[in-house]
Structures are given as C-alpha cells and as structure tokens.
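Colleague: Make a model of this:
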Amino acid sequence: MTAPTVTTKNILRLAFPAILAGIAEPVISITDIAVIGNMDGDSVNALAAAGLAGTFLSAIIWTLAQTKTSISSIVSTALGENQLEKINALIPQVIWINISLGILIYLVTAPLATFIFDLYNAQGEVLEMTAGYYQIRAIGFPMTLSAFAIFGIFRGLQNTSWAMTASIAGALVNVVLDYLLVYGIQDILDPMGLTGAALASLIAQATMLAVAIYFFFKKTDFSLSLDWKPHPNLKRHILLTLNFFLRTVAINVCIYLSYRFANDYGVEVAATHAILMNIWLFFSFFIDGFANAGNAIGGRLMGARDGNGLRELARKTNTFAVVVATVLVGILTILYNYIGGWFTDDRLVISLFIETFFIILLMQPINAVAFVYDGIFKGWGEASYLRNLLLVVTVALFIPAIYTLDYFGLELKAIWIAFFLWMMGRAIILHIKFKKQIKSLAG
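Modeller: This next block holds a predicted model:
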C-alpha cells in the first residue's frame, strides 16, 4: 500500500470529525458545571465540587486512555505496511484489557474518594459533594475506556467520523438529561442537583459506548472474540501504553498541584479555577482533532518511510490548528465579559474569571503547535521520548514557576502562567526534535 497523500482534504477529513469526537468529554463536564453553577442553593460549593471531580475523572481517563493512542499507532502502521490482517487477534485483547482496567480503577478509587479529594485540600461540604459526585461518575470507567480503545482502532483505520457520531450522541444525551435531572420536572421529577448531573454523565457514557460498538461490528472486520494466547504485538502495545501512562502522570502532577493551590486560596478561587480548567480542557480537546489527524496520517507515513510527506503533514496541520485556535480566541475575546456569567452568578467568581481568563486565551496558539507535534510523535510510537519530555518540562518549568509565582502572591494567575510556560516548553522542544527526526529519516 502506498503512503497517503498529505492533502488539505485528507487532513480535514480526519481532523473535523476528531474535533467533534474529542470535545464530547469536555462538553459533558462543561455542561455539568454550567447547569450546576446556576442551580438554586449552594451553587458555589457544588461548582467547586463538580469541577474538581470532573477534572480528576478527566485526568484518570486521559491517563488510561493512552491505550487508544498506542493501538491507533499500531493499527495505522500496520495499515501503512499493508499488514492489517496480522493484528486481528490483538484488537479484542486490547479492548478487554481496557474493560478490566476500568473495573479495577473503579474498585480502587471509589471507596477512597474522600481520602483522594482531601489530598487536593477539598474541605467540608465541598469534600463531601466531590466524593459523592465522583463515586457515581466513576461507575462509567469501564464503558469510557472500552469506547476509547474502539475510537483508537477507528483512528488507526484513518476514520474519525464513527467516533464523532458516538461522541455527539453521548454529549446530546448528557445535555438533555443534565437539565431534566438537575433541575427536575415540575410535578413529575424532583430536582436531583449534583447527583442528577453525575447520573446524566453516566448515561451519556453508556450511550457513547453503545454507538461505538455498533460501528465496530458494522464497519470493521474485527471482532470481540478473545484469543487467550497473547498477540506478538501485545507487548509493544503494553510498553507504548506504559510510557504514555508515565507521560500523563506528569500532566496529572501539574493538575494536582493547580487544584491544591486553588483550594488553598478559598472556595471562590477553587470554583473559578474549575471553570478555567474545563474551558482549557475544551480548547485542548478541540485542537487535539488536528493532532489526531497527525497521529493517524503520521503513523502511516512513518510506516511508508515518507519523510517529505511527514514534513508537509506537520506544516499543514500546524497551520490549520493555529488558525482555528486564533479564531476561537477571537470569538471568546468578543464575549470575554459574559463567559463567566454562563457558569455562575457569584460576583466574586465572575470577577476572578475576568482577571485571569486572558492567560488561557494567549496560550492557545502555543498549545496548538504542541498538540500537533504531540499527535505526530504518538503516531510514530515515540512514547518514551514524549514521556521524558513531559517529565522534564514539569520538573524544570511548571513546578518552579507555580511555587515562585505563588510566593509573589499572584495566586490564580500563578497557576495559569505556570501552565503557559509548561506548554511553551513542550511546543519549542517538540518542534526542534521533529526537525532532527525528519533530517535523520532523509539521511
């Protein structure tokens, strides 16, 4: 099989469905926060609780869903080498491993929820609400992780529209059920508040998995029939996943520290940070659509040893990602003074949001470059390099920055300036490494 042509059409064909698929999870969390932040009663505490639990959930899913990235790399490389039939037995092994992983994570973390969120400095009612919300949503771990494994297979096959359809279905179910369960229906259903938001998210995850399974059986030649003999590529998959896992541990250290500092500054700052973090994650998953295109095409190009194609892929995906990020920044700049009010009516939270949100907007073009290169390197299977890079920038940039800026009393701004420097380090180093890699491939 020849290498794929790196055309605008090919990139956008993969990127835009991947964008819609990728933003489903942050849309679920943002919807929860917006609905909860505007409900009657103690909405600030509920907002802080949903934000913290949602971010922790996203961090775990982001970490464990690296199986999606590794299986995508293996599938796309096999596709480029015209040897797809050789990985038939690997596919069900990966999916069942993900299901088992999800069950294990739930059994370990759900009983310890109060202890876990106490480590984030959540206290009193916020701690109690966070633990309860998490224990319901965490039931969905096996469903989410198995769906993500299937999404990775779709991406490796150069198709992101099936995952997009599944994700949109889940997001729509979540939006509708959020309003019905959180606010209730007069004379029919009592308002369930934070518990209702958690149940809505859980049902949305089940919907997403059901649609993914439909496409898996309808559109691919793979099956879920398990061969107990380990596939020769299973070791490679596990090693890739382990390295991607260690990489996201570094990401989670940054998120963990950000919430510890935010909770120390008070519940209003914690609630504001929850809003900012979920908007940042939305941006990240949105731009990650172009990284997914780079991942899928890049793995196939590397399988075909096409250096010129890889160079063109990087140029085009970076251009598209930066332009889209800039357009999003422009739209949100126009709406700048109104966005905080979408999530809460607390004046202090809105004021803190307005004072800090500009940092997130400024970092988006930098994020775009970092995510695109990150996706290409994942497609190559460069898990160990990405692991080492994240560990280095976390230790050398993020941690010193957040402690130093906190010392000077910047509080919430300290957190987000540290994230800005962290992303800048990733973008610059990955760009330099990519240039060297392409030169080496040409040689």
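Colleague: Every contact and neighbour count from this point should use C-alpha atoms.
Modeller: OK.
Colleague: Residue 312 contacts residue 6, doesn't it?
Modeller: Yes: at 6.7 Å, residue 312 counts as touching residue 6 under the criterion of CA atoms under 8 Å.
Colleague: ok now do the closest residue to residue 148 other than its chain neighbours, which residues does it touch?
Modeller: Leaving aside its sequence neighbours, residue 148 sits nearest to residue 68 (CA to CA, 6 or more residues apart in numbering; 5.7 Å). The contact partners of residue 68, taken as CA atoms under 8 Å, 6 or more residues apart in numbering, are 148, 149, 150, 151, 152, 153.
Colleague: quick one: the helices in the stretch 1-150 of the chain?
Modeller: 8-22, 24-37, 43-64, 66-80, 90-109, 113-118, 124-137, 141-156 (DSSP state H, counting those that start in this stretch).
Colleague: how about JSON lines for those helices, with distance to residue 306 added?
Modeller: As requested, the helices of the stretch 1-150 of the chain are exported to JSON lines (distance: least, CA to CA, whole Å):
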{"stretch": "helix 8-22", "distance to residue 306": "16"}
{"stretch": "helix 24-37", "distance to residue 306": "33"}
{"stretch": "helix 43-64", "distance to residue 306": "30"}
{"stretch": "helix 66-80", "distance to residue 306": "11"}
{"stretch": "helix 90-109", "distance to residue 306": "26"}
{"stretch": "helix 113-118", "distance to residue 306": "47"}
{"stretch": "helix 124-137", "distance to residue 306": "44"}
{"stretch": "helix 141-156", "distance to residue 306": "17"}
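Colleague: And these: which comes nearest residue 213?
Modeller: Judged by CA to CA, the one of those that comes nearest to residue 213 is helix 141-156, at 7.7 Å.
Colleague: State the next helix or strand along the chain beyond the closest one.
Modeller: Along the chain past helix 141-156, the next helix or strand (assigned with DSSP states H and E) turns out to be helix 161-183.
Colleague: List the buried residues in that following helix.
Modeller: Across helix 161-183, burial judged by 16 or more other CA atoms under 10 Å covers 161-175, 177-183.
Colleague: Following up with a second sequence; could you model it the same way so I can compare the two?
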Amino acid sequence: MSDPGERVAPRRLLGLAVPALGVLAAEPLYVLVDTAVVGHLGAVPLAGLALGGTLFTLVSSQLTFLTYGTTARTSRLHGAGRRADAVAEGAQATWLGVGVGVVLLLLAQLLAVPVAEGLAGPGPVADAAATWLRIALLGAPLVLITMAGNGWMRGVQDTARPLRYVLAGNGVSAVLCPLFVYGLGWGLEGSAIANLAGQGIGAGLFLRALVVERVALRPDFATMRGQLGMGRDLVLRTLAFQVCFLSATSVAARTGAGPAAAHQVVWQLWTFLSLVLDSLAIAAQSLVGAALGAGSATRAKGIARQVTWYGLGFGVLLGVLFAALAGPLPTVFTGDETVLAEVPHAWWFFVALQPVAGVVFALDGVFLGAGDAAYLRTATLLSAAVGYLPMIWLSLGFGWGLAGIWTGLSMFMLLRLVTLLLRARSGRWAVVGTAPVGAE
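Modeller: Now for the predicted structure:
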C-alpha cells in the first residue's frame, strides 16, 4: 500500500471522477434538452416546466441522503475491507427509496394543483406546472431507487456501471421527448411521459445490479434507522437549498413569464455546471470515506486539499468558457425576444460564480464523504438565512428582478465558501473508523 500521507494519484482520482461526471451531468443535460424542446412551444409552457421541474427537484432532492448518506456509510465499510456489508447498506437504502417514493407519488396527485397555484398564483403557468408534475412524480420510486444505487456503487468505488445505467435511461428519454412533444402532439405532457420512461429503465438496471451481488435483500429496520439518523441532517441541509431555490423560481414566476423562462434557462445551466464541478467531489467522497474507514486521517486530508485545488481550476475554466458563450448559447433554448432580453440579468452572476462554486462543491464532497453532515447542515442553514432568502424576497418587494435574485445566490455561495474553508482548516471532520461523524 502507498504511504497514507501521500496524495491520491491523479489518474485514480480522475478514474472515479470522469464516470461520475457522466452520471452527474446526464440528468441536467437531459433537462437542458427538455428545456430546449419545450422552449419552442412558447413562454408559458417553458415557465410551467421551470416551476414544475423545480418542484420535482424539491421533492426528489430532499431524499439525496439515499445517495450521499449511503456513500458515506458504504465507503468506510469498503475501506475497512467489508464489501458485502457495504452493499447491504445499499439494499436497505433501496427499500427506503421504494417506501418513500410510493408516498410521494400519492401525495403528488392530491397536492400538485394547490402547490403550483400557491407559488405562481392561479393561471396558465400554474396549470401547466401541475399537469407536468403529476405525470413526472409517478416515477418518484424509480428516482429514489436510482439514488440509492448510485450511493452504494460510489461507496465501493464503482462509478462506471452507474454511468452506463443512467445514460441508458436518459438516452431513451432524450429520444422520446421531441417525439412525444411534437411528433405525437402531446406538448408539455409529452415531456413528462418521456422522463418517466427513462426513469423506469435506469431503476431496473440498478435493481438488477443489487440482486447479482448476492447479499441479504430482506428489509433490516435497524440499518434503515441508522441511515435515517444520518439522513436527518442531510435532509435539513437539502431543505435549506430547496427553500432558497424554490423561492427564487417563485419570485421569478410572479415577476412575469419572461423572467421566469429566462431564470429557467440560466438556472438549468447553473445546475449542469454545478454537477460538472461536483464530479471530483464524488470521487473525493468515496476516497475520503475509504481512507477514514482504513484509519488514515492524513490521507483523507491530502485528498481534501487536492480536490479543492482541482475544483478551483475547473471553475475558472468554466467561467471563461461561458463568458465567451454569452451571446449564442441562450438562443439555443428559446427564440422568444422577451426571454432573451432578460437572460443577461442573470448570466454574468452565473459566470462569475464558477470559481467559487468549484471550491464549495469540492469541499462539500469531502465533508459528505466523511459523513460530517451536522456541520454541513448548520453552515447551509446559516448561509441561506443570512445571504440568500432576504435578498430573494427583497427582490420581489422592490422589483429588482433577476439581478436581485442572483445577487442573493452570490451571497449564499460566498458565505458557504467561508464556512467550509474554516471547517477544512480545523481538521475536525477527519474522524477515522467505520462509522461516519455523528452517526448514531
């Protein structure tokens, strides 16, 4: 074995990160395709997709502990040489995903209309969003099965198979989307149906991978309780994200169809690039967890430093690239002049934040790999309460539009940067053993 004080070989890090990049990018890339297809239906369907898609993300992202919490637990077990136990964690996360997904599916049919109207006000945008959401959330159990599958596979340092599975599902969706929207004339509803078809394919492949591992698949409620204990902090952290992002979409929708549609275009690009930057962090999650599970805090800290510098470098490159694309790229998503006139009010914030995002997402990955969920929860809640939310709602009251919304996002990211750098410097996150920090 290598000296635990050494940094991980770049080839090893990139060998995990590049397939993870494909997995992370596949869903937002599909959403970009979906946005481009629906965008040519007009401003109202695109604004409906913006609101419906944000609500779908709100629902599914609240359960991201099925991915990130599972990775934290499985990577430590894998690092300790206990692969079967690591995979068994994935089986229990999958059971959780199925159960919660069925509940979400039922709630969506009851609450889609009042929730959409509460956020955007009664009207065509809310109607379009509710229709899309009711169809899309039929796939909630499928999405959560895929999350759990990604979690345990990352934990055992297998990022290649998840890439194949996700590409298979999203590839089918991308082909079906224009066919259903235009070819069959289903409009916005066709977008949701295409999404559902791809989710079914991806979830089926992850279930098959779990079965062939030949570990115990029977529900283990003690293990699930342990996962939920760690998940509590991750859920609160994700809730802070989603309250912020949903508030931004709601304010944009109340400002008008043009700003809402422009926000959708820039926001989906932000989401896509956030996950591109996060690919190294996914590799760091697995490697940091394994290092701590094997008893090496020194190696874990070396990986943390390494991935942070890489994240900064990638963020700078992406900022330069998208500054150059400020003119032509928005026209790919819509030809509506009203929407295109609003895009620059958000675009330059999006560009300037890329280096900050590179560092923030890298450190998020490190601390998620260590299972340091409690600190991430507190830092995110503080940044949201102080930075993002006040600016978002002041934007609505004073008519600051997209510039005000994206100023709030900038404050949020800068506050997160400070809190994460302080935690990294302290070293208190690097606790060795098979149990993540704060596990019950």
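Colleague: The residue nearest to residue 148 of structure 1 and residue 296 of structure 1, how far apart?
Modeller: As defined by CA to CA, to the nearest Å, residue 68 of structure 1 lies at a distance of 12 Å from residue 296 of structure 1.
Colleague: all helices for the stretch 301-443 of structure 1, in order.
Modeller: Using DSSP H, counting those that start in this stretch, helices in the stretch 301-443 of structure 1 cover 307-334, 336-343, 347-362, 364-380, 383-393, 399-407, 412-442.
Colleague: Onto which residues of structure 2 does the first one map?
Modeller: Think helix 307-334 of structure 1. Mapped onto structure 2 using TM-score structural alignment, helix 307-334 of structure 1 spans residues 297-324.
Colleague: Give me whichever of the helices of the stretch 301-443 of structure 1 is most buried.
Modeller: Stretch with highest mean neighbour count among those: helix 364-380 (a mean of 26; mean count of other CA atoms under 10 Å).
Colleague: one step back: what about the match of helix 307-334 of structure 1, how far off from structure 1?
Modeller: After superposition onto structure 1, the mean distance of stretch 297-324 of structure 2 to its aligned counterpart is 2.2 Å, using mean CA distance after the TM-score superposition for structure 1.
Colleague: Run through who's touching stretch 311-327 of structure 1.
Modeller: Residues outside stretch 311-327 of structure 1 that contact it (CA under 8 Å, 6+ apart) are 6, 8, 11, 283, 287, 290-291, 293-294, 297-298, 364-366, 368-369, 372-373, 376, 438.
Colleague: Without its sequence neighbours, what residue ends up closest to the equivalent of residue 375 of structure 1 over in structure 2?
Modeller: Under the alignment (TM-score structural alignment), residue 375 of structure 1 maps onto residue 365 of structure 2. Closest residue to residue 365 of structure 2 apart from its sequence neighbours, by CA to CA, 6+ apart: residue 281 at 4.2 Å.
Colleague: burial count for the aligned partner of that neighbour in structure 1?
Modeller: In structure 1, the residue paired with residue 281 of structure 2 according to TM-score structural alignment is residue 291. Other residues within reach of residue 291 of structure 1, judged by other CA atoms under 10 Å, total 33.
Colleague: try the one 5 residues further on
Modeller: Residue crowding around residue 296 of structure 1 was assessed by other CA under 10 Å; the count is 34.
Colleague: circling back to that earlier point, redo the contacts of residue 68 of structure 1 as JSON lines? Include neighbour count and distance to residue 416 of structure 1.
Modeller: Below are the contacts of residue 68 of structure 1 laid out as JSON lines (neighbours: other CA atoms under 10 Å; distance: CA to CA, whole Å):
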{"residue": "148", "neighbour count": "26", "distance to residue 416 of structure 1": "29"}
{"residue": "149", "neighbour count": "29", "distance to residue 416 of structure 1": "31"}
{"residue": "150", "neighbour count": "28", "distance to residue 416 of structure 1": "34"}
{"residue": "151", "neighbour count": "30", "distance to residue 416 of structure 1": "31"}
{"residue": "152", "neighbour count": "29", "distance to residue 416 of structure 1": "31"}
{"residue": "153", "neighbour count": "29", "distance to residue 416 of structure 1": "34"}
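Colleague: List just the nearest of the residues you listed to residue 97 of structure 1.
Modeller: The nearest one, if we look at the contacts of residue 68 of structure 1 relative to residue 97 of structure 1 and count by CA to CA, is residue 149, at 9.5 Å.
Colleague: Please list all residues in contact with the closest residue in space to residue 178 of structure 2 that isn't next to it in sequence.
Modeller: Leaving out its chain neighbours, the residue that sits closest to residue 178 of structure 2 by CA to CA, 6+ apart is residue 37, at 6.3 Å. For residue 37 of structure 2, the contact set (CA under 8 Å, 6+ apart) comprises 177, 178, 181, 333.
Colleague: Which position in structure 1 pairs with residue 37 of structure 2?
Modeller: Alignment note: residue 37 of structure 2 maps to residue 35 in structure 1; criterion TM-score structural alignment.
Colleague: quick one: that match from residue 251 of structure 1, how far?
Modeller: 27 Å.
Colleague: ok, back up a step: using TSV, lay out the contacts of residue 37 of structure 2 together with distance to residue 345 of structure 2.
Modeller: Listed next are these as TSV, based on distance: CA to CA, whole Å:
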residue	distance to residue 345 of structure 2
177	30
178	29
181	30
333	16
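Colleague: Tell me which of the helices of the stretch 1-150 of structure 1 approaches residue 237 of structure 1 most closely.
Modeller: helix 66-80 (5.8 Å).
Colleague: Compute the inter-axis angle for the closest one and helix 364-380.
Modeller: When axes from the mean of the first three to the mean of the last three CA atoms, to 10 degrees is applied, the directions of helix 66-80 of structure 1 and helix 364-380 differ by 60 degrees.
Colleague: Tell me roughly how far helix 66-80 of structure 1 lies from structure 2 on average.
Modeller: Looks like 1.0 Å for helix 66-80 of structure 1 (mean CA distance after the TM-score superposition for structure 1).
Colleague: And stretch 45-56 of structure 1, by the same measure?
Modeller: Stretch 45-56 of structure 1 differs from its equivalent in structure 2 by a mean of 0.8 Å after superposition (mean CA distance after the TM-score superposition for structure 1).
Colleague: What is the three-state secondary structure of the match of residue 281 of structure 2?
Modeller: Using DSSP: H, G, I helix; E, B strand; the rest coil, the structure places residue 291 of structure 1 in helix.
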